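> no letters, just coordinates:
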């Protein structure tokens, strides 16, 4: 996401990364919908340096920093950058793929979706990157009309 939001990214980089981001976005939103269908309604924003207030106490910031460390899936050990599912009873964290499986198995458990960006923010990042790419790309030249030579008309 940071590359997509980087206003200094070149058109070549944007052209390369946008298709990957579209795939990630589609998978992310699909898993969020599946979790919603399974009854996971609780959600909160991930504590990140950009979303914390400067006036917070040191102990509060320390607890937020420790939460940032727990963003690995308990099963796959993947880093959960965009979002994760947390079992509020056991404090176990899962990537969304594993979260769907866990929510299907443990219907009585209380799960919480923790996300870095809302669905609207993710879509806006994509739109903004496409707009920047369009602005950076030179306009395609108009086709040149060539005159027919008099010899070819005969």
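Nice, thanks for sending it over. The model shown is predicted, which means the values in this text are computed figures rather than measured ones.
> hey, let's count contacts and neighbours off CA atoms from now on
Will do.
> residue ranges of the helices in this protein, please?
Per DSSP state H, the chain carries helices over the ranges 2-5, 11-37, 58-69, 96-105, 119-136, 150-153.
> in JSON lines: those helices, plus mean neighbour count and distance to residue 86.
Converted to JSON lines, the helices of the chain look like this (neighbours: other C-alpha atoms under 10 Å; distance: least, C-alpha to C-alpha, whole Å):
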{"stretch": "helix 2-5", "mean neighbour count": "14", "distance to residue 86": "24"}
{"stretch": "helix 11-37", "mean neighbour count": "15", "distance to residue 86": "12"}
{"stretch": "helix 58-69", "mean neighbour count": "12", "distance to residue 86": "11"}
{"stretch": "helix 96-105", "mean neighbour count": "18", "distance to residue 86": "8"}
{"stretch": "helix 119-136", "mean neighbour count": "15", "distance to residue 86": "18"}
{"stretch": "helix 150-153", "mean neighbour count": "6", "distance to residue 86": "75"}
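> dropping in the other structure now:
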């Protein structure tokens, strides 16, 4: 009799655990914006923002907790009446330039894009000019007088 009570107690505990986990996942599910226009705007912003944990996915595609937090934050900003530019600026201020898939035009970004081709161009120019100098090398044949001096020096040495 005692065994049956323990067995039913365990089964009841397992059922309570399953019910508790189900409620937790239901509460954690993303809440869609009731206004379809706001939700479309939010989704458009989700695709422009990089997940800071996954780094190669947008927050629309990421299942990371931080991506969910960022989605909730964007939805709250939209509900508060902020513009897309203000939301992007807030994300930029908080996470840096890396969080946006389309980074802003800045001196640092321009340098990152222009310095490698400039290095290649400078290297190519250097190679072209160094090869031109080689083709213009002088003739170093000895004159008759220099050949006589060389033969005399070699005879002395022997």
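The structure has been received and is ready for your questions. What you are looking at is a predicted structure, and each value in this text was computed from that prediction instead of being measured.
> please state their TM-score.
Superposed pair, TM-score by TM-score structural alignment, normalised by the length of the first structure: 0.27. Supporting alignment: 66 aligned residues with a C-alpha RMSD of 4.3 Å.
> let's have the helices of the first structure in JSON lines, adding distance to residue 87 of the first structure.
Shown next, in JSON lines, are the helices of the first structure (distance: least, C-alpha to C-alpha, whole Å):
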{"stretch": "helix 2-5", "distance to residue 87 of the first structure": "28"}
{"stretch": "helix 11-37", "distance to residue 87 of the first structure": "13"}
{"stretch": "helix 58-69", "distance to residue 87 of the first structure": "14"}
{"stretch": "helix 96-105", "distance to residue 87 of the first structure": "9"}
{"stretch": "helix 119-136", "distance to residue 87 of the first structure": "21"}
{"stretch": "helix 150-153", "distance to residue 87 of the first structure": "78"}
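> out of these, the one nearest residue 43 of the first structure is which?
Residue 43 of the first structure lies closest, by C-alpha to C-alpha, to one member of the helices of the first structure: helix 11-37, at 10.2 Å.
> can you name every helix or strand that that closest one contacts?
Judged by 3 or more C-alpha pairs under 8 Å, 6 or more residues apart in numbering; DSSP states H and E, helix 11-37 of the first structure is in contact with helix 2-5, helix 96-105, helix 119-136.
> quick one: that helix to helix 119-136, angle?
Helix 11-37 of the first structure runs at 160 degrees relative to helix 119-136, counting by axes from the mean of the first three to the mean of the last three C-alpha atoms, to 10 degrees.
> just the angle for helix 11-37 of the first structure relative to helix 96-105, thanks.
Going by the same axes, to 10 degrees, helix 11-37 of the first structure makes 10 degrees with helix 96-105.
> show me what counts as buried in the helix or strand where residue 69 of the second structure lies.
Using DSSP states H and E, residue 69 of the second structure sits in helix 65-79. By 16 or more other C-alpha atoms under 10 Å, the buried positions in helix 65-79 of the second structure come out as 67, 68, 70, 71, 72, 74, 75, 77, 78.
> that one packs against which elements?
Against helix 65-79 of the second structure (3+ C-alpha pairs under 8 Å, 6+ apart) you get helix 36-48.
> picking that back up, and residue 65 of the first structure, which of the helices and strands packed on helix 11-37 of the first structure is closest to it?
Of all those, helix 2-5 comes closest under C-alpha to C-alpha, at 19.5 Å.
> who touches that closest one?
Helix 2-5 of the first structure has contacts (C-alpha atoms under 8 Å, 6 or more residues apart in numbering) with 9, 14, 17, 18, 125, 126, 128, 129.
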